[in-house]
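[1] This is a predicted model, with the sequence first.
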Amino acid sequence: MSSTAAHAAAPARPVRSHALRDAATMLRRNLKRARRYPSLTATTVIMPVVMLLLFVYVFGGALGTGIAPVAGSGEAVRYVDYIAPGILLMAVTSGAIATAVAVAVDMTEGTVNRFRTMAISRASVLTGHVVGSLVQTAIGLVAVLGAALACGFRPNATVVEWAAALGVLMLLAFALTWVSAAMGLVAKTVESASNAPMPLTFLPFMGSSIVPPESMPGALRWFAEYQPFTPVNETLRGLLMGTPIGSSGPLALAWSAVLALAGYLWARRKARRAQR
């Protein structure tokens, strides 16, 4: 067979389309799927709300007595005002489960293999998952904030402080979404993907979300003070309630940047291997 005939007989290679357009297509796909199957998204919203109700109305009376008065004010901190920023943080970590499951579904059901035969950007699949998860997380934060306000949460933040608090939450959500996307890529089953991000959802409990680290025993106190979610929580509390932030702000940004970079590199490496 001549080289010309062999070239004609070879299958045509798909032409790569624009990555931005492909990512927008994947975003619409993921949002439509979330709308058709809202149970997982609802679960990630319901869990933080249940935790809020549990700690405010069941444990709040006992735990609230251990919260120190606001420095210089002489007034005791209401427990709902203390815990609400931590619950918002838990709403962000809960969204990681939905991302890992969605990515694992695409991997285990052969969806990614079908995408490989199409003229789309390889990066658009993960980008669609990440941006879609951020949209769902933002909706979840609104729902959890509404529940907190209904429970008596009364922040005194300015518009600028609210914008900064939202920025901190979404930056952390961006970081955790990449980490959970990588977890979904390495998971063998959807069930294991749903369990992999669980440590992320429990770490805020072992920080300053529920009680001050000063009330914890030695080793646990050290862990609570230096784990990633404590500076994020203290930054949120400072922005929303006017408490001192200190070095927590830069630490929160640094931890979020490190987690985002690590998650992105991990997810990109696993995605490339899966798409070979």
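    Structure's in. What do you need?

[2] going forward, measure contacts and count neighbours with C-alpha atoms only.
    Fine.

[3] Just give the nearest non-adjacent residue to the residue nearest the centre of the chain, would you?
    Taking C-alpha atoms, centre = their mean, the centroid of the chain lies closest to Ala173, which sits 3.5 Å from it. Leaving aside its sequence neighbours, Ala173 sits nearest to Val92 (C-alpha to C-alpha, 6 or more residues apart in numbering; 5.7 Å).

[4] need the contact list for the one you found.
    Thr137, Leu141, Leu169, Leu172, Ala173 (C-alpha atoms under 8 Å, 6 or more residues apart in numbering).

[5] so the last one touches Ala138, yeah?
    In other words, Ala173. No - look at Ala173 against Ala138 with C-alpha atoms under 8 Å: they stay out of range, at 9.0 Å.

[6] mind listing the helices for the stretch 101-250 of the chain?
    111-116, 123-150, 159-186, 190-195, 198-202, 218-226, 229-241, 248-274 (DSSP state H, counting those that start in this stretch).

[7] Against that first model, consider the following:
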Amino acid sequence: MATSYGMVINLERCIGCYACVVACKQCWGTRPGVNYNMMNYVEWGEYPDAHQRYVSTLCNHCDNPPCVSACASQATYKTDEGPVVVDFELCEGCGACVGACPYDHRFLITEDMGTSYEGAPLPCEEKSAQRVNVTEKCTFCYERLTEGLQPMCTVHCPGQCRIFGDVNDPESDISKYIAEKNPVPIEGTSVYYVVPEDMDRSLVPLGLADAVSAQMAAKNEKKEAAPASAEKAPEGVPMAAVAGVVGVAAVAAVGGGVAYKKNKNKQSSTDQSE
């Protein structure tokens, strides 16, 4: 049977230490504000029965990725083993895949994003600093997988919250873990969550079909709420240019944040230090 990579994230063990976020940034040298892994602080219930947890999210590597369908240059594609990756040589930086992702986990890299220290890229940023006008995302560390290694976030998780491997291999660690822990699958994706018994299920990402539906509903609501004047081009400005700006604004505003509900959100320590 063909290899099919997946990841289980055990929320019962996660302490929100951000090791996965930092390890990923160190490995791939992502720009300030670009985190392939995100740490979300959530709360539910009311005093005296109030609860809190950390929910780590990343690209869910969908079975039928909307981002792949949206990519006109075929730069984004799904590998035979399951991870969804980006060919930077083919990427045109149009951002269509960013708007198509219902989980808000794709990042359009522009010239003005800079590096952690202006004019002096960190050693880990030297390679990524050369990438401009392309889309980046989590790839399950596909380059490492081809060398027989684990994703960097999995290796450096001190709580061993992340279990990665071939879900089609009944003898793999992840298959045994799934059989033991019975995690919640994010339907239509390659990611599972071990959810605490008393935790509100809506605090983890929706399945793909529901996430896409929620994304479309949010876009329609925004479109209906937009003032009619927004459709009029300023004098001397082509309507196509206005449409492009409005489209980019919609992508930035809607993204995929509707894919899961958060009561509170703590940004990564790297963002807070900026």
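    Yes, it's here. The shown structure was predicted, so the numbers you read here are calculated from the model rather than taken from an experiment.

[8] What's the TM-score once they're superposed?
    TM-score for the superposed chains, counting by TM-score structural alignment, normalised by the length of the second structure: 0.23, backed by 115 aligned residues with a C-alpha RMSD of 6.6 Å.

[9] quick one: Ala19 of the second structure and Asn40 of the second structure, what's the gap?
    14 Å (C-alpha to C-alpha, to the nearest Å).

[10] go on, Lys181 of the second structure?
    22 Å.

[11] Looking at these two, which one has more neighbours?
    Using other C-alpha atoms under 10 Å as the criterion, Lys181 of the second structure and Asn40 rank with Asn40 on top: 20 against 13.

[12] which element is the more buried one on?
    strand 38-46 (DSSP states H and E).

[13] quick revisit: out of the contacts of Val92 of the first structure, which one sits closest to Leu149 of the first structure?
    Leu141 (12.1 Å; C-alpha to C-alpha).

[14] thought that closest one was touching Leu88?
    Yes - counting by C-alpha under 8 Å, Leu88 is a contact partner of Leu141 of the first structure at 6.4 Å.

[15] Counting neighbours, what do you get for Pro185 of the second structure?
    18.

[16] Also Gly64 of the first structure?
    Per other C-alpha under 10 Å, the neighbour tally for Gly64 of the first structure reads 20.

[17] measure it to Arg221 of the first structure for me?
    Gly64 of the first structure sits at a distance of 19 Å from Arg221 of the first structure (criterion: C-alpha to C-alpha).

[18] what do you get for Ala262 of the first structure?
    From Ala262 of the first structure over to Arg221 of the first structure the distance is 26 Å, taken as C-alpha to C-alpha.

[19] same deal with Met183 of the first structure?
    28 Å.

[20] who has more neighbours, those two?
    The residue with more neighbours, out of Met183 of the first structure and Arg221 and counting by other C-alpha under 10 Å, is Met183; that gives 28 against 17.

[21] hang on, the more buried one packs against Ala100?
    Yes - using C-alpha under 8 Å, Met183 of the first structure is in contact with Ala100, at 6.0 Å.

[22] Look through the second structure and tell me its longest helix.
    Across the second structure, the longest stretch assigned as helix under DSSP state H is helix 208-225.

[23] and after it, which helix or strand comes next?
    Downstream of helix 208-225 of the second structure (by DSSP H and E), the next one is helix 239-254.

[24] Pull out the buried residues from that next one.
    Val248, Val251, Val254 (16 or more other C-alpha atoms under 10 Å).

[25] try stretch 22-36 of the first structure
    Asp22, Ala23, Ala24, Met26, Leu27, Arg28, Arg29, Asn30, Leu31, Ala34.

[26] how many neighbours does Cys20 of the second structure have?
    26.

[27] how close does the spatially closest residue to it that is not a sequence neighbour get to Lys219 of the second structure?
    Leaving out its chain neighbours, the residue that sits closest to Cys20 of the second structure by C-alpha to C-alpha, 6+ apart is Cys153, at 4.3 Å. Using C-alpha to C-alpha, one gets 32 Å for the distance from Cys153 of the second structure to Lys219 of the second structure.

[28] same deal with Tyr5 of the second structure?
    In terms of C-alpha to C-alpha, Tyr5 of the second structure sits 32 Å off from Lys219 of the second structure.

[29] More neighbours: which of those two?
    For Tyr5 of the second structure versus Lys219, the count of surrounding residues by other C-alpha under 10 Å is larger for Tyr5: 21 against 17.

[30] Which residue is the nearest non-sequential neighbour of that one?
    Using C-alpha to C-alpha, 6+ apart, the nearest residue to Tyr5 of the second structure is Asp166, at 4.5 Å.

[31] quick one on the thing from earlier: specify the next element, helix or strand, located C-terminal of the helix or strand containing the residue nearest to Cys20 of the second structure.
    Using DSSP H and E, the secondary-structure element containing Cys153 of the second structure is helix 152-155. Following helix 152-155 of the second structure in sequence order, the next helix or strand is strand 162-166 (DSSP H and E).
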